[in-house]
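Asker: Provided below for reference: sequence and predicted model.
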Amino acid sequence: MQRPAFDPTAEEVARRVLADIRKHGDKAVQKYTKEFNGINLPPAKFAVPREERLAASASMDLLFKRTASEIFARVVRFGKASMRKDWSMATPKGGVLGEKFTPLARVGAYIPGGAAPLASTALMSVALAKIAGVPEIVACTPCDKKGQVNPYLLHALEVAGATEVYRIGGIQAIGAMAYGTAHIGKVQKIVGPGGPYVTAAKKLVYGDVDLDMVAGPSEIAVLADETAVPAHIAADLISQLEHGTGHEKALFVTPYMSLANKVLAEMERQIASLSRCESITKAAASGALFVVTDNLDTGMEVINRFAPEHFEIMTKEPRRWLQKVKNAGAVFVGAWTPESAGDFVAGPSHVLPTGGTAAFFSGLTVDSFRKRSSVIAFTRADLIETLPLIEEMGRVEGLDGHARAARIRFENPS
């Protein structure tokens, strides 16, 4: 049940690489791109020019263009609805208290591109920054050994609103965005999922930049009763094991041993027919876990302890069990809500906390790209009313300058 949010080995490598990038900038980014990705990419070639991005869009088939546009529209619709609005309230003596929200100036989104070009991640991360009003949106994604970025991914980034795209991946991308180099400007915040090395690198640059969360290798948990279809459960568990890092997790919890056996048989049957059979089998061997409990209540306790990135409720009354969820990045309610709907099309971002951190982190939203400022506007009467409180706290804390800063406003000027 317990699994580390960070890989110690990956963290050790990331620490060494990041120190080199902080000191040597582009030279180190080029060095590690060659070492880890097998391509000697000069700094002048880091950026994907706008012309290349537009050419990728022009080469897209109509079906994918329509798909990307529809997903973008769904993300925008949900994102705008979920945005927190500026608000205010009156003080007892006629002043105003409130909060205002301001977009960050420059953010970075990491888009994985190794085992699969995650065009959906571009739409579900970069688009949120655009909705928030961020003027400079940087995207980093690894290129292939010929220096090319997947055209579907480039088109998705264009649709989502990326203003800069760099063909850099891994630890070196996180370092370049966090510290800045001659060719890649420093950002204020880095968001997006990644494998163990990217996740470790994000942890280590926190403080130089803000972060969204721990968004590492994918994971899923399913709670099911006898009404669930074994083939559906198996397909959903497999959908997260196929990402390809080998560190994915899939937890199945049920009170029915017969159902667990059927799901296991279905997984074996379905995996054999998939294009990534070998990597899924490897991930399942180390990351699939079946738990048979006495009842669904105990099963829900197991789920909440696991704190999954994705959690599916496949029971007779799924909404009843939704009320009992305490720890999950996203909850998929009912038999008609496969996790892949959330990954690709529903609207909420699929960039979610992993490694048990859903117990204290939340998924990416539009507000992840905005700063919140408190607003305080006292009247003279407000300050008169609160002056004794300010003076008493100043006395207790030994901060007489604080007390004087309030009191002096009522003294005759010298």
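Answerer: Perfect, thanks for sending it.
Asker: make it CA atoms for all contacts and neighbour counts henceforth
Answerer: OK.
Asker: strands of the stretch 51-200 of the chain, start to end?
Answerer: Under the criterion DSSP state E, counting those that start in this stretch, the stretch 51-200 of the chain carries strands at the ranges 87-90, 96-103, 106-110, 136-140, 164-166, 189-191.
Asker: next, the buried residues of the top helix by length along the chain.
Answerer: Determined from DSSP state H, the single longest helix within the chain is helix 62-82. Judged by neighbour count using 16 or more other CA atoms under 10 Å, the buried positions of helix 62-82 are 65, 68-69, 71-76, 78-79.
Asker: do stretch 381-400 as well
Answerer: Burial within stretch 381-400, assessed by neighbour count using 16+ other CA under 10 Å, is assigned to 382-384, 390-391, 394.
Asker: take those and keep only those in helices.
Answerer: 382-384, 390-391, 394.
Asker: mind listing what Thr9 touches?
Answerer: With contact taken as CA atoms under 8 Å, 6 or more residues apart in numbering, Thr9 is in contact with no other residue.
Asker: in the host helix or strand of it, what's buried?
Answerer: Take DSSP states H and E as the rule and Thr9 turns out to sit in helix 8-24. Buried residues in helix 8-24, counting neighbours by 16+ other CA under 10 Å, are found at 10-11, 14-15, 17-18, 20-22.
Asker: can you check stretch 27-35 too?
Answerer: By neighbour count on 16+ other CA under 10 Å, the buried set for stretch 27-35 is 28-33.
Asker: any chance of TSV for the ones in helices among the buried residues of stretch 381-400, columns distance to Glu268?
Answerer: Formatted as TSV, these follow (distance: CA to CA, whole Å):
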residue	distance to Glu268
Asp382	70
Leu383	71
Ile384	74
Ile390	68
Glu391	71
Gly394	69
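Asker: rewinding a little: Ala235: which of the buried residues of helix 8-24 is nearest?
Answerer: Minimum separation from Ala235 among the buried residues of helix 8-24 (CA to CA) is found for Ala10, which lies at 30.2 Å.
Asker: show me what contacts the nearest residue to the closest one once chain neighbours are set aside?
Answerer: In space, Ala10 comes closest to Tyr197 once its chain neighbours are excluded; the distance is 5.0 Å by CA to CA, 6 or more residues apart in numbering. For Tyr197, the set of contacting residues under the criterion of CA under 8 Å, 6+ apart consists of 7, 10-11, 13-14, 170-171.
Asker: let's bring in a second model and compare:
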Amino acid sequence: MADLGETVDLDEFADGARSFYADPYPVYDALRRRGALHHVRTPGPGPREELWLIVGHEASRAAFTDPRLVKSPPWGFDDALIGRHLLFADPPEHGRLRSLVTREFTPRRVAGLAPRIQKITDELLDDMVPRGSADLIAVLAFPLPLIVICELLGVPDIDRERFRRMSTQVVAPTSVDEESSVYVELAEFLDALIEDKRASDPADDLLSALIRTTAEDGDRLSPDELRAMAFLLLVAGHETTVNLIGNGVRALLSHPEQLAALRADMSLLDGAVEEMLRYDGPVETATHRFAAEPVEIDGRVIPAGAPVLIGIGSADRDPGRFAEPDRFDIRRDARGHMAFGHGIHFCLGAPLARIEGRTAIRSLLTRCPGLTLSDAPNAWLPGLLMRGTRTLPVHW
């Protein structure tokens, strides 16, 4: 086995004045200066792991397309509850699953959602604006993408608070036991939903289409694959957008000159959303990969079978790729950011997230001209997967 060398405890490596979660970027900067690959201990609270972390834009981009870094663990994957979805699949299985989904989850279907996304946004703001203050996550950033993805999939009205609890435990678990029980609960919910769809008259929603879709060679999604795909679309299909909106609004309100520039010229909005994704994106590290064989990066060797994370947040703050990367600049050319990943696992829902983000931020700034951050402290999501806060108090 390769020598692991120094193991960096990310909690201890962070500045004691601020937690790692509040501002991980100085830690990533310090790690980049030491090299592209580090053996780290993930921060608490919640389950802690020791794994390999890749930092920096060039190394991360290469890792995303390195066939030696696979998504399926070498010892096998326990998919008894949810099933195997795209984030756990490697070629050729990944290509088969993705092609079946993209037959139905088309750019045309996504583009056709724009008027409905605007209507949902307007209704949420109609309820929010008279209050004068609110938790923006609870009243806009969370319900908007959840309503959209539920309508897209054909999920009937669900208990939003219950689903928020389940979804947050999946992407930012606080304990192993709680995470396991949530997967059981979600699996039961999805099985019942799919069974209802099969027993109902054919509908025009995405989940019904995935149940019916058949490739030219007759291939179809199995029941386990359907459950796994519904899980991926439902959870990943809204959690990333929650934090795109939350992090983006927080960045704008923390930089008054950039906020004023966007208010003065809404043609900057598309570029502003890309800069929000680069500057403080919703996904901090990509989901786990595993070394199928020993992999050398920047003079260090990842042992075969070891878990690996690709640091998206570090890559998008790399001064070797973006000048003055810690500066939030909505006029910046942010192309090349990796907020949605890179390579064959590039986020399937990126176009939908962009439409939702642009619609929410444009409408919010139009309806709330005096929008400012409140002073209440933020509770940051634990774990290295999602970057965001549980609340975002604002007033106007």
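Answerer: Everything's here; your move. Bear in mind that the values here come from a model prediction, so they are computed numbers and not experimental data.
Asker: TM-score for the pair, please.
Answerer: Comparing the two superposed chains by TM-score structural alignment, normalised by the length of the second structure, the resulting TM-score equals 0.24, with 168 aligned residues with a CA RMSD of 7.6 Å.
Asker: so who does Asn119 of the first structure touch?
Answerer: Heads up, residue 119 of the first structure is Ala, not Asn. Taking CA under 8 Å, 6+ apart as the criterion, Ala119 of the first structure is in contact with 152-154, 156-157.
Asker: repeat that with 7 Å
Answerer: 152-153, 156 (CA atoms under 7 Å, 6 or more residues apart in numbering).
Asker: neighbour-wise, which one of those leads?
Answerer: For the contacts of Ala119 of the first structure, neighbours were counted using other CA atoms under 10 Å, and Ala156 has the most, 30 neighbours in all.
Asker: that older thread, which ones among the buried residues of stretch 27-35 of the first structure lie within strands?
Answerer: Secondary structure defined by DSSP state E assigns none of these to strands.
Asker: the residues you listed into TSV, with extra columns for distance to Ser239 of the first structure?
Answerer: Formatted as TSV, the entries for those read as follows, by distance: CA to CA, whole Å:
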residue	distance to Ser239 of the first structure
Ala28	36
Val29	33
Gln30	34
Lys31	35
Tyr32	31
Thr33	30
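Asker: toward the C-terminus, what is the element adjacent to the lengthiest helix in the second structure?
Answerer: Among the segments of the second structure that qualify as a helix by DSSP H, the longest is helix 223-253. The helix or strand immediately downstream of helix 223-253 of the second structure is helix 256-264, counting by DSSP H and E.
Asker: if I've got this straight, Phe311 of the first structure is in a strand?
Answerer: Yes: when the secondary structure is assigned by DSSP: H, G, I helix; E, B strand; the rest coil, Phe311 of the first structure falls within a strand.
Asker: hmm, it is touching Val222, no?
Answerer: Yes: checked against CA atoms under 7 Å, the pair Phe311 of the first structure and Val222 is within contact range at 5.8 Å.
Asker: between the buried residues of stretch 27-35 of the first structure, which is nearest Glu164 of the first structure?
Answerer: Checking the buried residues of stretch 27-35 of the first structure against Glu164 of the first structure by CA to CA gives Val29 as the nearest, at 17.1 Å.
Asker: for Arg106 of the first structure, see how far away Ser120 of the first structure is.
Answerer: Using CA to CA, to the nearest Å, Ser120 of the first structure is found at 21 Å from Arg106 of the first structure.
Asker: pick out whichever of these two has more residues nearby.
Answerer: Neighbour tally, Ser120 of the first structure and Arg106, criterion other CA under 10 Å: the higher count belongs to Ser120, 22 against 18.
Asker: so Val301 of the second structure, which state does it fall into?
Answerer: What three-state DSSP gives for Val301 of the second structure is strand.
Asker: related to what we said a few turns ago, which one among the contacts of Ala119 of the first structure gets closest to Ala403 of the first structure?
Answerer: When the contacts of Ala119 of the first structure are compared for distance to Ala403 of the first structure (CA to CA), Ala156 comes out closest, at 55.5 Å.
Asker: how near is the closest one to Ser88 of the first structure?
Answerer: 38 Å.
Asker: kindly report the same for Ala122 of the first structure.
Answerer: With CA to CA as the criterion, Ala122 of the first structure and Ser88 of the first structure are 34 Å apart.
Asker: looking at those two, which is more packed in?
Answerer: When neighbours are counted by other CA under 10 Å, Ala122 of the first structure and Ser88 differ, and Ala122 comes out ahead with 29 against 14.
Asker: spatially nearest residue to the more buried one (excluding sequence neighbours)?
Answerer: Across the structure, with CA to CA, 6+ apart as the measure, the residue nearest Ala122 of the first structure apart from its sequence neighbours is Leu157 (5.5 Å).
Asker: show me where the second structure has strands.
Answerer: Under the criterion DSSP E, the second structure contains strands at 7-9, 37-41, 50-54, 69-70, 133-135, 289-291, 295-297, 300-302, 307-310, 372-373, 393-395.
Asker: dump the ones you listed into JSON lines; add mean neighbour count and distance to Arg162 of the second structure as well.
Answerer: Written out in JSON lines, the entries for these read as follows (neighbours: other CA atoms under 10 Å; distance: least, CA to CA, whole Å):
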{"stretch": "strand 7-9", "mean neighbour count": "15", "distance to Arg162 of the second structure": "34"}
{"stretch": "strand 37-41", "mean neighbour count": "21", "distance to Arg162 of the second structure": "31"}
{"stretch": "strand 50-54", "mean neighbour count": "22", "distance to Arg162 of the second structure": "31"}
{"stretch": "strand 69-70", "mean neighbour count": "24", "distance to Arg162 of the second structure": "33"}
{"stretch": "strand 133-135", "mean neighbour count": "17", "distance to Arg162 of the second structure": "18"}
{"stretch": "strand 289-291", "mean neighbour count": "23", "distance to Arg162 of the second structure": "30"}
{"stretch": "strand 295-297", "mean neighbour count": "14", "distance to Arg162 of the second structure": "42"}
{"stretch": "strand 300-302", "mean neighbour count": "21", "distance to Arg162 of the second structure": "40"}
{"stretch": "strand 307-310", "mean neighbour count": "24", "distance to Arg162 of the second structure": "29"}
{"stretch": "strand 372-373", "mean neighbour count": "18", "distance to Arg162 of the second structure": "27"}
{"stretch": "strand 393-395", "mean neighbour count": "18", "distance to Arg162 of the second structure": "21"}
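Asker: pipe those strands into JSON lines and attach distance to Leu124 of the second structure per row.
Answerer: Rendered in JSON lines, the data for the strands of the second structure read as follows (distance: least, CA to CA, whole Å):
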{"stretch": "strand 7-9", "distance to Leu124 of the second structure": "42"}
{"stretch": "strand 37-41", "distance to Leu124 of the second structure": "41"}
{"stretch": "strand 50-54", "distance to Leu124 of the second structure": "39"}
{"stretch": "strand 69-70", "distance to Leu124 of the second structure": "41"}
{"stretch": "strand 133-135", "distance to Leu124 of the second structure": "12"}
{"stretch": "strand 289-291", "distance to Leu124 of the second structure": "38"}
{"stretch": "strand 295-297", "distance to Leu124 of the second structure": "48"}
{"stretch": "strand 300-302", "distance to Leu124 of the second structure": "48"}
{"stretch": "strand 307-310", "distance to Leu124 of the second structure": "36"}
{"stretch": "strand 372-373", "distance to Leu124 of the second structure": "18"}
{"stretch": "strand 393-395", "distance to Leu124 of the second structure": "15"}
